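Asks: I'd like to go over a predicted model; first the sequence, then the structure.
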Amino acid sequence: MSILFLIIIGAAAGFLATRLMRVEADIPTTMAIGIFGALIGGLVLRFLLVLSGFAAGFVGAVLGAMLLVWLYQTYIQNR
């Protein structure tokens, strides 16, 4: 899966992750969380499961974005 694909999917995953975790964040923050979450989740999932296809990449992107939403809520938003 190319990094460009992870970035595109990451923007959608960030939106989905912030809605699933009920976080009110602005659009650039949501996109950044999704993109970095997609990169982390996609790469980790790729190394651990060696799965290919759209579904595996999207699941990894959402999981990575949800991790970053949690980190954002815990350490940054409450400042």
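Replies: Sure, I can see it.
Asks: going forward, measure contacts and count neighbours with C-alpha atoms only.
Replies: Noted.
Asks: how about stretch 32-50: buried residues?
Replies: By neighbour count, and taking 16 or more other CA atoms under 10 Å as the criterion, the buried residues in stretch 32-50 are 32-43, 45-46.
Asks: Stretch 71-79 spans what distance, first to last residue?
Replies: Across stretch 71-79, the terminal residues are separated by 13 Å (CA to CA, to the nearest Å).
Asks: what does the strand or helix carrying residue 48 contact?
Replies: In this structure, residue 48 is located in helix 27-49 according to DSSP states H and E. Residues outside helix 27-49 that contact it (CA atoms under 8 Å, 6 or more residues apart in numbering) are 3, 6-15, 17-18, 51-52, 56-58, 60-69.
Asks: this is the comparison structure:
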Amino acid sequence: MAVVVLIVVGAAAGFLATRLMRIEADIATTMFIGIVGALIGGFVLRFLTTVMGALAGFVGAVLGALLVIWLWQAWRNRR
């Protein structure tokens, strides 16, 4: 169940992350970035959820999505 929540939160986090990083991406790419970032951020920052509540999960999802965008840009610019 927690993975399903991360996927849903990730879609919203991807939208926010693409706007923060000023990336023009289609809806599928935005959702993919957010979901992957949410899974990474959610699992890495899981302990914050117990300390600070559900807000920490969203923060972790946004941070994870930002990391994915940064890595994606670095990989794309190498080509």
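Replies: That came through fine. What you see is a predicted model, and the numbers here were worked out from it, not measured in a lab.
Asks: could the buried residues of stretch 32-50 of the first structure be laid out in a markdown table, adding distance to residue 25 of the first structure?
Replies: Supplementary listing: those in a markdown table, determined by distance: CA to CA, whole Å:
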| residue | distance to residue 25 of the first structure |
| --- | --- |
| 32 | 11 |
| 33 | 10 |
| 34 | 12 |
| 35 | 14 |
| 36 | 15 |
| 37 | 15 |
| 38 | 17 |
| 39 | 20 |
| 40 | 20 |
| 41 | 20 |
| 42 | 22 |
| 43 | 25 |
| 45 | 26 |
| 46 | 28 |
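Asks: mean deviation (superposed) between stretch 59-72 of the second structure and the first structure, please.
Replies: Relative to the first structure, and after both are superposed, stretch 59-72 of the second structure has an average distance of 0.4 Å to its aligned residues, where the measure is mean CA distance after the TM-score superposition for the first structure.
Asks: coming back round to it: distance between the helix or strand following the helix holding residue 48 of the first structure and the chain's centre?
Replies: Proceeding N to C from helix 27-49 of the first structure, the next assigned helix or strand is helix 54-71, under DSSP H and E. A distance of 4 Å separates the centroid of the chain from that of helix 54-71 of the first structure, by CA atoms, centre = their mean, to the nearest Å.
Asks: So which other helices or strands are in contact with helix 54-71 of the first structure?
Replies: Under the contact criterion of 3 or more CA pairs under 8 Å, 6 or more residues apart in numbering; DSSP states H and E, helix 54-71 of the first structure touches helix 3-20, helix 27-49.
Asks: Neighbours of residue 22 of the second structure, how many?
Replies: By other CA atoms under 10 Å, 9 other residues sit near residue 22 of the second structure.
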